[in-house]
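Asks: take a look and give me a structure for this.
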Amino acid sequence: MRASVGRTGVCWDNAMAESFFGALKNELVHRTTFPTRAHAHQAIVRYIEMFYNRKRLHSGLGYKTPAEVHAEYEELQATA
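Replies: You can find the predicted model right below:
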């Protein structure tokens, strides 16, 4: 894996990461007070695994969840 390094002011290289972290901050981090770093870590893992990947619809994926898209991909690979 190689890090993406673009020119200053060019946002297209990391647009997907920016979108994810924006959603994480707006939907969880800024709405929650975490008593410890461990609680924050646990809440963020739960958000990603339980909500973001399995329930949250993504417009870039045709309003499907990442889990649905992955399952479709796996099914396609199994039939090929």
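
Asks: please make it C-alpha for all contacts and neighbour counts, starting now.
Replies: OK.

Asks: buried residues, the strand or helix carrying A38. List them.
Replies: Per DSSP states H and E, A38 falls inside helix 37-46. By neighbour count on 16 or more other Cα atoms under 10 Å, the buried set for helix 37-46 is 40, 43-44.

Asks: which helices and strands sit right next to whichever helix or strand comes after it?
Replies: Towards the C-terminus, the helix or strand next in line after helix 37-46, according to DSSP H and E, is helix 66-79. The contact analysis (3 or more Cα pairs under 8 Å, 6 or more residues apart in numbering; DSSP states H and E) places helix 66-79 against no helix or strand.

Asks: and for comparison, fold this next one:
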Amino acid sequence: MAAACHRHGLHRSMGATGICWDNAGAESLWSTFKYEHYYRHVYATKAELVAAVDKWMHWYNTRRRHSAIGMISPIAYEHSLSAAATAA
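Replies: The predicted structure follows:
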């Protein structure tokens, strides 16, 4: 696994074994994807699934409102932070 990650330029989590907080964000994201999209569709090919994930991720980041950040999209939230930093 380490060699495959290295070949693709990926950095592995460096947390201790059994520490769940390292991947909590990723686990939450994929749980949401599976609940909101994956279990509701059938994919004939891997390419179709990859395209569906890409489309859903774009929607998730640009359109889906998130309660943890004031019911706005992650992109809108990042833009608000940039605007606040520029104004300061």
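
Asks: still on that earlier bit, any chance of CSV for the buried residues of helix 37-46 of the first structure, columns distance to E74 of the first structure?
Replies: Listed next are the buried residues of helix 37-46 of the first structure as CSV, based on distance: Cα to Cα, whole Å:
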residue, distance to E74 of the first structure
A40, 32
A43, 28
I44, 26
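
Asks: now flag whichever of the residues you listed is closest to M1 of the first structure.
Replies: Ranked by distance to M1 of the first structure (Cα to Cα), the buried residues of helix 37-46 of the first structure are led by I44 at 24.4 Å.

Asks: now the counterpart of that closest one in the second structure: how far from M71 of the second structure?
Replies: I44 of the first structure maps onto V53 in the second structure, with residues paired by TM-score structural alignment. Remark: distance between V53 of the second structure and M71 of the second structure (Cα to Cα, to the nearest Å) = 22 Å.

Asks: on that earlier part again, what about the helix holding A38 of the first structure, how far off from the second structure?
Replies: Aligned to the second structure and superposed, helix 37-46 of the first structure gives a mean residue distance of 0.8 Å (mean Cα distance after the TM-score superposition for the first structure).

Asks: neighbouring contacts of that helix?
Replies: Helix 37-46 of the first structure is contacted by residues 24, 28, 34 when judged by Cα atoms under 8 Å, 6 or more residues apart in numbering.

Asks: now with 10 Å, please.
Replies: Residues outside helix 37-46 of the first structure that contact it (Cα atoms under 10 Å, 6 or more residues apart in numbering): 24-25, 28-29, 32-34, 47, 49-52.
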